[in-house]
Each structure stands twice: as C-alpha cells, then as structure tokens.
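Trainee: this is a predicted model, with the sequence first.
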Amino acid sequence: MKAREARALGQRISTLLQTDPIGSAYELLAPVLAEPTSFAALRRIGSEIGHNPFERIDPFLMRIAEDKTEGGWPVISGILAAQLNQDLSSSLQRCRSFILEADIWYAADTLGEWVVGQAWVDHFKSTLDLIASWREDRNGWVRRAVGTSVHYWAKRSRGVEELTQQAKTLLSFLEPMFEEWEIEAVKGIGWGLKTLGKYYPDLGDWPEVI
C-alpha cells in the first residue's frame, strides 16, 4: 500500500467515525489488517484517524485491540501518536493499557517506539514525569516499552550535540532499570541503552548490557 493510499483510507475511516463509531469503519480496515501491509502504511492510516477526539475513536480503538492482529497495533500507535499534542497524558495512559491488552513483544515495541518515543521527541519534560512509574510497573511489557521508547528517541536524535543533555537525562532515567531480571524487559532496556551509546558514546561509563 502506497503512502497516498494509506492516508486516503485513513481519511475515509475518519469520516465514517463521525457518524458510526465502529461498524462500517472497521469493515474498511479489517481487510487491510488481514493481508501483509507495511507498518509504515498502517501507522499512516492511524495518523489520519487520530485527528478525531478520543470520545469518538475510543470504541474503534477497542475494536481494533479486540482482534489482536499484528497489524492492529501500528494503527493504534498512529492514532495515539496523532493525539500527543492534544492530550499527552491520555495518549500515554491508553498506550499503557493497550500494551497490557496485547501482551506480546511486538505490540510493546510498536507502542513503545511510536507513541512513547514520539512523546519524548515532542514533549520531553512532560513525558519524563508521566511515564516515570512505568519503570517499576508490575508488567514486564510496560517496562520493556520504556527501553524501546528511548531507542526511538536516540535514533531520531542522530547524536545532535544540542540534545546531549536530554541523552544524559534518559541515561539517568534508565539507571534504576539496570538490575531488571525479566528477560523480555531486559531486551527492551538493552535496546534503548545500545542506541543511546551509539549516538552519544561520550556520556560516561556504559553498563555491560550494551
């Protein structure tokens, strides 16, 4: 699916959601989720849908999550990322809820990168406060998403010198997680540290995990 086609489909679904919270809108999306579609295209579809307020799209989000398709999580990620500038706190709360609902690594990574990671890029200080508790979350997938979100931020930073202080802050933010024991969470945290170390190798002594 080309980018233009993905945006057009997202716009059609968005229009339908103004009168029908689920029904015909999901009928348009379901065939796309049932066939091989790039995550980038799925995210573009979600980005267009995300222009609607949460009151309108929450039932649709739940319907996507209910089927637990692999392609559904990029769509949800695109929707939530599109809402970050309007309602950061609610977007991150919903992100955590869907990580719990999915209960699988690829959803944790997709939501962690594209929602929380984008939140770091656009709303660094607020995100620092809003997801601090995720580091001690009882759910390992949520803890994993903290690491994948830092990976996304570091990848987007490209090592720009002006962002060095933010990189230092993120390294300190991850420090309480260095003794993580659950392997799936360790993988996400290690991923975040490895990418931070790649772009900001001079921050200090890096833990052996990278």
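Mentor: Looks like it came in fine. Numbers count the residues shown, from 1 in each chain.

Trainee: only C-alpha atoms from now on, for both contacts and neighbour counts.
Mentor: Fine.

Trainee: list of residues touching stretch 89-106?
Mentor: 65, 68, 70, 77, 80-81, 83-84, 107-108, 111-112, 115-116, 130-131, 139, 141-142, 184 (C-alpha atoms under 8 Å, 6 or more residues apart in numbering).

Trainee: this is the other structure I want to compare:
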Amino acid sequence: MNQIYFTDQIIKLGHMGGYVISAIILQLRMEKHFEQSLNKAVEYILLGNEWYVCDIIGERIMGYFLLKKPEKTLPILKNYINDKNGWIVRSVGVASHYAVKKGLEKKCVEVTFCLLLSKTDTKDFHTKKGIGWALKTISKFYPDIIQKFESNLLANPSIQPFLEKNRNWPK
C-alpha cells in the first residue's frame, strides 16, 4: 500500500514525468494488484484531464495489462469503451495501440478491433484520435483483419473518416 501512497503523492505534483513514474509503478503491481492498479489508472487519467496523461497512463497500464493479460483486461476495456468520460474511452484506443505494436495475440487483436469499431461514431476529437490511432496500428500490423471486415467497413458511414486517412484500409 505504500506504493499507492507514493504514486498518489507523485501525481499530486502534476508533472508529466510523474505520470510516467507512477504508471511504471502500477505496471509492476499487475500480478498482485491487477484491479487496484487499473482503478488507480482511471483515477489518475481523470485527475490529469489532459490527452498526454491519458496516453501515458493508457499505454503503460491499460496497454501493458492488455498485452500481458488479455483475457483479464479485455472485459474491463469493454466497460471503459462505454464510459461517460472521453479520456477513459480514449484510453482503450491508446491501450490497444500499445498492445498491438508490442505483439498482442492475433485473436485478441480481432476482439479489440471490433471493440474499437463500436466507437467510430464518436464526435469527441480526443476520443476519435485515440480510437483512430489504434485502428491505424491494427491495419499496419494486421491488414488481413481489415480485409476480413472490408464489406462492413465500407458500408459504415462512421468509418469513412478513418478510411480516408489510412492507406492500409480498403477504398
């Protein structure tokens, strides 16, 4: 518990580097304190209330947890994708980007891809950026997943902005 007190104190300072240090500490607690670390990650994202806080925490905690324990993390991300706070929704995209580029199993990438597609109709700029970042990463590393869903992608008007910006997606 002293680690949480320590990370809370670092976060209170409000420095960008403090988010990195706190995220790494929470990452190291994954095995014994999985849920508590994710809950703290959400708390820190909400406290930080900035895109860079969401990205630092989202990659290093949610993304790392998704990569290392996808079966445990995916159900939680399914809840986060529908959160009322845009930063928490964005964190799902950031986490997905990180996990995919670091080698997330293909079967989990496909589940993640479908999860992200459920939010392509978002109007929030920052949320759209996080989701788009992950979709772009998936298309780079797994173009076959994009091809598998090609007809659905082309038929969905909310996907069009993502298609126009990404050369790996069907036209």
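Mentor: The structure has been received and is ready for your questions. Keep in mind that this is a model prediction, so the values were computed, not measured.

Trainee: now the TM-score, please.
Mentor: The TM-score (TM-score structural alignment, normalised by the length of the second structure) is 0.84; 152 aligned residues with a C-alpha RMSD of 1.3 Å.

Trainee: related to what we said a few turns ago, please pick the buried ones from the contacts of stretch 89-106 of the first structure.
Mentor: 65, 70, 77, 80-81, 83-84, 107-108, 111-112, 115-116, 131, 139, 141-142 (16 or more other C-alpha atoms under 10 Å).

Trainee: filter these down to the ones in strands?
Mentor: Secondary structure defined by DSSP state E assigns none of these to strands.

Trainee: filter the residues you listed down to just the ones in helices.
Mentor: Mapping these onto helices (DSSP state H) picks out Ala65, Ser77, Leu80, Ala81, Ala107, Ala108, Leu111, Trp141, Val142.

Trainee: let's have those residues in JSON lines, adding distance to Leu16 of the first structure.
Mentor: Supplementary listing: those in JSON lines, determined by distance: C-alpha to C-alpha, whole Å:
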{"residue": "Ala65", "distance to Leu16 of the first structure": "19"}
{"residue": "Ser77", "distance to Leu16 of the first structure": "20"}
{"residue": "Leu80", "distance to Leu16 of the first structure": "18"}
{"residue": "Ala81", "distance to Leu16 of the first structure": "20"}
{"residue": "Ala107", "distance to Leu16 of the first structure": "26"}
{"residue": "Ala108", "distance to Leu16 of the first structure": "29"}
{"residue": "Leu111", "distance to Leu16 of the first structure": "25"}
{"residue": "Trp141", "distance to Leu16 of the first structure": "33"}
{"residue": "Val142", "distance to Leu16 of the first structure": "32"}
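
Trainee: how many neighbours does Ile21 of the second structure have?
Mentor: The local packing of Ile21 of the second structure (other C-alpha atoms under 10 Å) involves 17 other residues.

Trainee: dump the residue contacts of it.
Mentor: Ile21 of the second structure sits next to Thr7 when contact means C-alpha under 8 Å, 6+ apart.

Trainee: before we move on, which element is the counterpart of it in the first structure in?
Mentor: Ile21 of the second structure maps onto Val75 in the first structure when the alignment is built from TM-score structural alignment. Element membership for Val75 of the first structure, per DSSP states H and E: helix 72-82.

Trainee: now the element after that helix, going C-ward?
Mentor: Per DSSP H and E, helix 72-82 of the first structure leads on to helix 88-102 as the next helix or strand towards the C-terminus.

Trainee: quick one, that next one and helix 72-82 angle?
Mentor: Angle, helix 88-102 of the first structure to helix 72-82, by axes from the mean of the first three to the mean of the last three C-alpha atoms, to 10 degrees: 170 degrees.

Trainee: mean per-residue distance, helix 88-102 of the first structure versus the second structure.
Mentor: Superposing on the second structure and averaging over aligned pairs (mean C-alpha distance after the TM-score superposition for the first structure), helix 88-102 of the first structure comes out at 0.6 Å.

Trainee: ranges for the helices of the first structure?
Mentor: 3-17, 23-33, 39-49, 54-67, 72-82, 88-102, 105-111, 118-122, 124-130, 140-157, 164-174, 183-199.

Trainee: which bit of the second structure covers the last one?
Mentor: Using TM-score structural alignment, the residues of the second structure aligned to helix 183-199 of the first structure are 125-141.

Trainee: what of the third one?
Mentor: The aligned range for helix 39-49 of the first structure in the second structure is empty, by TM-score structural alignment.

Trainee: return the distance of that helix from the chain's centre.
Mentor: Put simply, helix 39-49 of the first structure sits 13 Å off its chain's centre (C-alpha atoms, centre = their mean, to the nearest Å).

Trainee: quick check: which helices or strands does it pack against?
Mentor: helix 3-17, helix 72-82 (3 or more C-alpha pairs under 8 Å, 6 or more residues apart in numbering; DSSP states H and E).

Trainee: now do the longest one
Mentor: Helices and strands touching helix 140-157 of the first structure, as assessed by 3+ C-alpha pairs under 8 Å, 6+ apart, comprise helix 88-102, helix 105-111, helix 118-122, helix 164-174, helix 183-199.

Trainee: Gly117 of the first structure maps to what in the second structure?
Mentor: Aligned by TM-score structural alignment, Gly117 of the first structure pairs with Gly63 of the second structure.
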